[in-house]
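A.B. asks: My questions are about this predicted structure, shown below with the sequence.
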Amino acid sequence: MASSRDRQRKLARAKLDRQLARRAARARRRRRIQAGVGAAVVLALIVVGSAWALGAFDEDPKENAAAEDVCLWTPQDATANTSLKDVGTPATKGLPTSGTRPMTITTNQGGPVTVELDLASAPCAGASIAHLASRSFYDNTKCHEITAEGALRCGDPSGTGLGGPTYSFYDDENVPVQPEASPSASPAPGQPPAYPKGTVAMMANPPGSNGSQFLVFFKDYSPAKPAYSVIGKVTGGLDVITKIGALPTVDNGSGAKVKPKTDVVIQSLTVGEATTAPAATTASGAPSASPSAG
């Protein structure tokens, strides 16, 4: 019969063996876990690296462009200027910045007059006019001036030259550069006019901020220092604008004989959807009038 000491040694040895077995099992599990984690990390790095190489993390320029403000609209105080008309504000994001947009003007003097708005050169003007047209802002308003420069001035519901929407936007979107233009308003030899016949441009009022007023030129015009933003060109009905330009004028109340003696009323002004076709421009940066316009 084994002594009590021998039994104790055997029990201690069995206990030690069990402890060693448990430690070994834990070590094997730990190594398997570590191996699995390591493999997962390596696989993740491979996937991320492949995705990066394929450009998955590159920013989409179209999404960025849509997310950024294309145009900013500055509020105007309608209480200080009662000639302003509140029809809301255009969107600032996701506006078209390429191609063209058709505009159609029908007046009591004839029409329609069709215009191609240049969204690539004047996206904010195009967005503003489209917004205003969608609110019938221009409908049943008078073109209140035939300018000395040879343009019909329209777009002020008040007919005073002081009106517009309750917002404005910067006025240097697409101002032609005429470094060689002479003070006599005649282009230098070989230099095309800054504002060819048929040009449509914004009329900033007050100076430095555009609103709703625009000019339609029925004559070539080349000032020494162009100031009007070119926004498009007449593509049809230029003869109507030319006929209006020949109307007699009377004093507009400020001593300037520029008001048409016969009322010139915009019965409707509409703007269609944007297209991708680029607008043709002259060497001066201004859209050229179509030879067949009219």
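C.D. replies: Right, received. Where do you want to start?
A.B. asks: all contacts plus neighbour counts: C-alpha atoms, from now on.
C.D. replies: Fine.
A.B. asks: mind checking how far Thr74 is from Ile231?
C.D. replies: Separation of Thr74 from Ile231 (C-alpha to C-alpha, to the nearest Å) stands at 19 Å.
A.B. asks: one more structure, for comparison:
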Amino acid sequence: MKRPTLLLALVLLAAGLSACTSATPATPGAEGGATCSYEAAGTAARQVDLPPTTGVPNTGTVTYTLQLDEADLAVTLDQEHAPCTVNSFISLAKQGYFDNTECHRLVDGNGLYVLQCGDPTGTGTGGPGYQFADELTGDETYTAGTLAMANAGPGTNGSQFFIVYADSQLTANYTVFGHVDAEGIDAVAGIAEGGQDGSWADGSGKPLTPAVIKGVTEG
């Protein structure tokens, strides 16, 4: 059975999650840009092609719009600090991987305030059929508006990510690859106000207010 991709917040879910460190981080590309590695892992929740692995943009930022129900979240993706993560996210977005997917987990207490998305199965176990390395400095903070990767241990990034809607206390184990604008934070906070069903073992759960990503587009 697949294990869920979780946030290892505080001490809630630290036990029993093995680490996988086979993935390698970005390296400078010979022809400009970064070189990334994406390794096969599990069965894809939706069939997609692997992201490009060479010439990956590694400077500046790019803006995307994440349509969450009726709200348009303006997302700034950080190609400089997380080129391989942004590259994967954009590849999945362009292939429609995130379209009509449910944000399956809301955490709303104990210093952690996040909405977790990116799994077409809606179970927390789904991924794109590949994984890749963390892109961490060790100085990551998870303030309101942060967009970061969920994982099941080192080197297990796939498609699941989380949006922080209020300042949260997390160890620097989750790749930060972008930020959501103020209106987007308000939209996610509005979903959080509706509560969650407590269906996860740590007391978090599925949001009671619908939270469906209709699409992710450039611009």
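C.D. replies: Nice, I can see it. This is a predicted model, so every value here is computed, not measured.
A.B. asks: residue range for the biggest helix by length in the first structure in the second structure?
C.D. replies: The single longest helix within the first structure, with elements called by DSSP state H, is helix 4-53. The aligned range for helix 4-53 of the first structure in the second structure is empty, by TM-score structural alignment.
A.B. asks: So which of Thr74 and Ile231 of the first structure has more stuff around it?
C.D. replies: Neighbours were counted for Thr74 of the first structure and for Ile231 using other C-alpha atoms under 10 Å; Ile231 has more, 28 against 15.
A.B. asks: Alignment lookup: the more buried one to the second structure.
C.D. replies: Aligned by TM-score structural alignment, Ile231 of the first structure pairs with Phe177 of the second structure.
A.B. asks: ok, now Val271 of the first structure?
C.D. replies: Residue pairing (TM-score structural alignment): Val271 of the first structure is matched to Glu218 of the second structure.
A.B. asks: Might you report the residue contacts of the residue nearest to that match when sequence neighbours are not counted?
C.D. replies: The shortest distance from Glu218 of the second structure to any non-neighbouring residue, by C-alpha to C-alpha, 6 or more residues apart in numbering, is to Tyr64 (4.3 Å). Contacts of Tyr64 of the second structure were listed using C-alpha atoms under 8 Å, 6 or more residues apart in numbering, and they are Ala74, Val75, Thr76, Leu77, Val216, Thr217, Glu218, Gly219.
A.B. asks: Map the fourth one onto the first structure.
C.D. replies: Okay, so that is Leu77 of the second structure. Aligned by TM-score structural alignment, Leu77 of the second structure pairs with Leu117 of the first structure.
A.B. asks: How about its match, nearest residue that isn't a chain neighbour?
C.D. replies: Nearest non-adjacent residue to Leu117 of the first structure (C-alpha to C-alpha, 6+ apart): Gly232, at 4.3 Å.
A.B. asks: and the one you found, helix, strand or coil?
C.D. replies: Under DSSP: H, G, I helix; E, B strand; the rest coil, Gly232 of the first structure falls in the strand class.
A.B. asks: For burial, what's the neighbour tally of the corresponding residue of the second structure for Pro260 of the first structure?
C.D. replies: By TM-score structural alignment, Pro260 of the first structure lines up with Pro207 in the second structure. Other residues near Pro207 of the second structure number 25, with proximity taken as other C-alpha under 10 Å.
A.B. asks: swap in Pro61 of the first structure?
C.D. replies: Look at Pro61 of the first structure: counted by other C-alpha under 10 Å, it has 9 neighbours.
A.B. asks: Likewise for Val180 of the second structure?
C.D. replies: 25.
A.B. asks: The match of Leu77 of the second structure: which element?
C.D. replies: Leu117 of the first structure is located in strand 110-118, with elements delineated by DSSP states H and E.
A.B. asks: Please enumerate the strands of the stretch 101-250 of the first structure.
C.D. replies: For the stretch 101-250 of the first structure, applying DSSP state E, counting those that start in this stretch gives strands covering 110-118, 141-142, 145-146, 151-154, 164-165, 167-168, 199-202, 214-217, 230-236, 249-251.
A.B. asks: Show the contacting residues for the residue positioned nearest the centre of the first structure.
C.D. replies: The first structure has Pro123 as the residue nearest its centroid, 3.7 Å off, counting by C-alpha atoms, centre = their mean. Going by C-alpha under 8 Å, 6+ apart, Pro123 of the first structure touches Cys71, Leu95, Pro96, Thr97, Ser98.
A.B. asks: now do 10 Å
C.D. replies: By C-alpha atoms under 10 Å, 6 or more residues apart in numbering, the contact set of Pro123 of the first structure is 70-71, 95-101, 117, 173-174, 231.
A.B. asks: Next one: it from Pro96 of the first structure, what distance?
C.D. replies: 7 Å.
A.B. asks: Same check on Lys259 of the first structure?
C.D. replies: According to C-alpha to C-alpha, Lys259 of the first structure and Pro96 of the first structure sit 36 Å apart.
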